[in-house]
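Visitor: coords please:
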Amino acid sequence: MRWLTLAAIAALAVFLAGQRVVLAQQPTEIVSVLRPGPLPVTDPFDPAWDEAPAVDVPLGPQAMTIPSLLKLSVPTVRVRSLNNGDQIALLLEWADDTRDDLTVADQQFRDAAAIQFPVGQELPNICMGAAGQLVNIWHWKADWQRDIDQGFQELVNQYPNFFKDFYPGGVTGTPPFTYPTDFDRPEARQFQVGWAVGNPFSVPQRPSPVEDLKAIGFGSLTHKDRQEVGGRGVWRDGRWRVIFTRKLAAPDSESADLRRDQVPVAFAVWNGANQEVGARKQLSGFYTLRIQGQERILGLPRNLVGWLAAGFIGVLAVVVVTLRFLRRRAAAGI
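Guide: Now for the predicted structure:
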C-alpha cells in the first residue's frame, strides 16, 4: 500500500503546485504548547488560544477513490494546539461562507472536520491507513453540534408542517409528538430502530459532537466502542472554529497514544454547501505534532527523568552528609 501513499502525496503536490503553493515554504511542525491548568476546551474564541502558534495547513482534493472531490472548496485549515501534560486540545479554523449543520433532508450535507493519528509507530497510508496500519480518526460533525446546542434535529425542523398523528403503543404525549422525549419507553423504541440498536447516527442524546473512529483503509471506517474525544464548534462571521480534545493517554488499544513528544497528524475538512460527504473531501499530508512536556531522555519521559534525577541528587546528598558525620565522629575518637 506504500504506492498509494506516494501517489496521494504526488497528487497533492501537483495540485498545490498548480495553486502556486510552494511546499518547501510551509512549516511541517505544529507545536502543542504546554499550558498548566484547565484548557479552553469549550470556547474556541478563548484568548488562551492566542498562546499557541497558528499553522496554516494547505489542503488538496481527495482524488484516490470515489466519490472524489473535483473542485477544492477549502484551501487551508489553521491549526493550534495546547496541552497541560494530561489533556490535549487542538483548534481547527477555516473559512466557510455558509453554516451547514442540518442533515434531515436527503439533499443536505454537513460541514465537518477530522484529525487523523497513526495508532502504531509506522507512518500509515494517508488515506485512512491500510491493512496492518490502524489509524485513529476524530471526526467533528456540524449537525451533531447543532443537536447538542439546540436539541436533536428531526423532520419537523426541516418540514414544520410534518405531522405524526398516531403510534399503536408505548408512545407518550399527544400528536404530533416530540422526539425523543415521547419515545423514551422501551416499547416505543420499536418505531425508532436505529436508536434501539444503538446506531450512533440515530441516538438523539449526543455526549460529544466528535465521533471517535478507527480505520485500516478505504471503506473500513468504524465507530469505536469507547468514545473519549470531546469538542465544540462555533461558526461566526463566515468561519468555523472547532475544538478537539482528549486525554494524552490512549484509552484503549485502538486509540492513538499521544504521550510522545512527536506524533504524525493529518487533517480533513468537508464543505456541506459543496455537497461534500465521505471520501469527497479535502485533506492534508502528514504533519508533525510536537507536544511540549512529552519530550523523552534515554527513552523515558522528561518529567520522569527529572524526578529520578532529583531523587538521585537527594539520595547522594544524604550519603555525603552521612559520610561527613561518620568521619567527624571517627576523627574525634567517638
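Visitor: From now on I want contacts and neighbour counts done on CA atoms only, so please keep to that.
Guide: Fine.
Visitor: Which residue is the nearest non-sequential neighbour of residue 75?
Guide: Using C-alpha to C-alpha, 6 or more residues apart in numbering and skipping residues adjacent in sequence, the residue nearest residue 75 is residue 59, 5.2 Å away.
Visitor: Second input sequence below; structure requested for side-by-side comparison:
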Amino acid sequence: MTSAFKYIYTIVTAFAFTAQLTGVAGADPLAELVKNGEIIPAHMTNGAPPTGPGDTAWGEAGFTDIQLYPQVSAKPASVPEKSEIKIKAIYNAGELAIYAQWSDDQPSLKHGIGKFPDSFAIEFPFSFGAGKRMPYIGMGDPGQPVAVILWKAGDKVETLEAVGFGSLTPMPIDGVKAKGVWRDGVWRVTVTLKLTGRD
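Guide: You can find the predicted model right below:
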C-alpha cells in the first residue's frame, strides 16, 4: 500500500538514476559515475526492446539495486527507512526500455481526493553531455529542465516537463508506453520510449 508521502517518495527518488541512464551510450561525461557504480548500465540489443514485464527479453539484462531515500520537500515528510528498487534497461537504435521492480505488500489502485495510486516516475534531462551539469534531482531546475514520464497503477501514463519541484506541466512525448503488474507482493513496471538522438 502506498500512502500520499510514499507516492511522492517514489517519484523523487527515481530521478537520481534515470537522468544518468540517458548518458550510457556516450560515457565520457559519466565516466566517474560509472566507476563509482552510480549509474545503471543499459544492455544493447539488435532486436526489439521488451514490451512488458513478462517479456523474456528482460533475461538479457542484469538488475541494479538502487537505495531510495525519503522525500523531504512536501508534507508530510517521510520517516527515514531503508528501501530499494531494482532496475534494468535494454535499448536498441531507436528505443529504450526500463524495468522497475519493488516490494509492496498491498497495491494501491484508487485515484481520487486524498487517494494516491502506486506510481513510478523517471526523469530525463533535455540536454546532457560533456561540459553540461546534471539537472537538480528534484524535478530539474530553470537552467536544466527535465522530461518526466509518470506511470500510475492501472497503466495510466503522463508525460510532463519540469523546471523544479512543484513545476510539473503536461508535455507530449511520442512513443511512450508503460505497463505494470502486481503479483505476490511485488510490482513489476516497464516503461518504453523512443530515442530521439538529441544530445
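Visitor: quick revisit: translate the residue nearest to residue 75 of structure 1 into the numbering of structure 2.
Guide: Correspondence of residue 59 of structure 1 to structure 2, assessed by TM-score structural alignment: residue 68.
Visitor: how close does the residue nearest to residue 75 of structure 1 sit to residue 77 of structure 1?
Guide: Using C-alpha to C-alpha, to the nearest Å, residue 59 of structure 1 is found at 7 Å from residue 77 of structure 1.
Visitor: tell me the helices in structure 2, going along the chain?
Guide: 4-21, 31-35 (DSSP state H).
Visitor: ranking those helices by burial, who's on top?
Guide: The highest mean neighbour count among those, using mean count of other C-alpha atoms under 10 Å, belongs to helix 4-21: a mean of 21.
Visitor: Please name every helix or strand in contact with it.
Guide: Judged by 3 or more C-alpha pairs under 8 Å, 6 or more residues apart in numbering; DSSP states H and E, the packing partners of helix 4-21 of structure 2 are strand 119-125.
Visitor: what's the average distance of the strand it packs on to structure 1?
Guide: Here strand 119-125 of structure 2, set against structure 1 after superposition, deviates by a mean of 0.9 Å using mean C-alpha distance after the TM-score superposition for structure 1.
Visitor: Next one: the match of residue 59 of structure 1 from residue 61 of structure 2, what distance?
Guide: For residue 68 of structure 2, the distance to residue 61 of structure 2 - C-alpha to C-alpha - is 21 Å.
Visitor: Just tell me what residue 175 of structure 2 corresponds to in structure 1.
Guide: In structure 1, the residue matched to residue 175 of structure 2 (TM-score structural alignment) is residue 228.
Visitor: was I right about its match contacting residue 246?
Guide: Yes. Using C-alpha atoms under 8 Å, residue 228 of structure 1 is in contact with residue 246, at 6.4 Å.
Visitor: Just the endpoints, please. Distance across stretch 168-182 of structure 2?
Guide: Using C-alpha to C-alpha, the two ends of stretch 168-182 of structure 2 sit 27 Å apart.
Visitor: buried residues in it?
Guide: 168, 176, 177, 178, 179, 180, 181, 182 (16 or more other C-alpha atoms under 10 Å).
Visitor: the strands in the stretch 1-150 of structure 1, which residues?
Guide: Secondary structure of the stretch 1-150 of structure 1, counting by DSSP state E, counting those that start in this stretch: strands at 29-34, 55-58, 60-61, 76-83, 87-95, 112-118, 135-141.
Visitor: actually the stretch 201-334 of structure 1, sorry about that
Guide: Under DSSP E, counting those that start in this stretch, the stretch 201-334 of structure 1 gives strands at 210-215, 222-223, 230-236, 239-247, 262-270, 282-283, 287-291, 296-297, 300-301.
Visitor: For residue 88 of structure 1, which of those is the nearest?
Guide: Across the strands of the stretch 201-334 of structure 1, residue 88 of structure 1 has its closest neighbour in strand 239-247 (5.6 Å, C-alpha to C-alpha).
Visitor: Need the residues that contact the closest one.
Guide: 41-45, 86-97, 138, 140, 210, 228-235 (C-alpha atoms under 8 Å, 6 or more residues apart in numbering).
Visitor: got it, and stretch 168-177 of structure 2?
Guide: 139, 147, 157, 158, 159, 160, 161, 162, 191, 192, 193, 194.
Visitor: In structure 1, what residue corresponds to residue 101 of structure 2?
Guide: Aligned by TM-score structural alignment, residue 101 of structure 2 pairs with residue 93 of structure 1.
Visitor: dump the residue contacts of the residue positioned nearest the centre of structure 2.
Guide: Of all residues in structure 2, the one closest to the mean position by C-alpha atoms, centre = their mean is residue 122, 2.6 Å from it. Going by C-alpha under 8 Å, 6+ apart, residue 122 of structure 2 touches 11, 14, 15, 18, 19, 148, 149, 150.
Visitor: Does the second one touch residue 124 like I think?
Guide: It stands for residue 14 of structure 2. No. With contact defined as C-alpha under 8 Å, residue 14 of structure 2 does not reach residue 124; the gap is 10.7 Å.
Visitor: Residue 10 of structure 2 and residue 55 of structure 2, how far apart?
Guide: Counting by C-alpha to C-alpha - residue 10 of structure 2 and residue 55 of structure 2 are separated by 24 Å.
Visitor: wait, I meant residue 62 of structure 2
Guide: Here residue 62 of structure 2 is placed at a distance of 14 Å from residue 55 of structure 2 (C-alpha to C-alpha).
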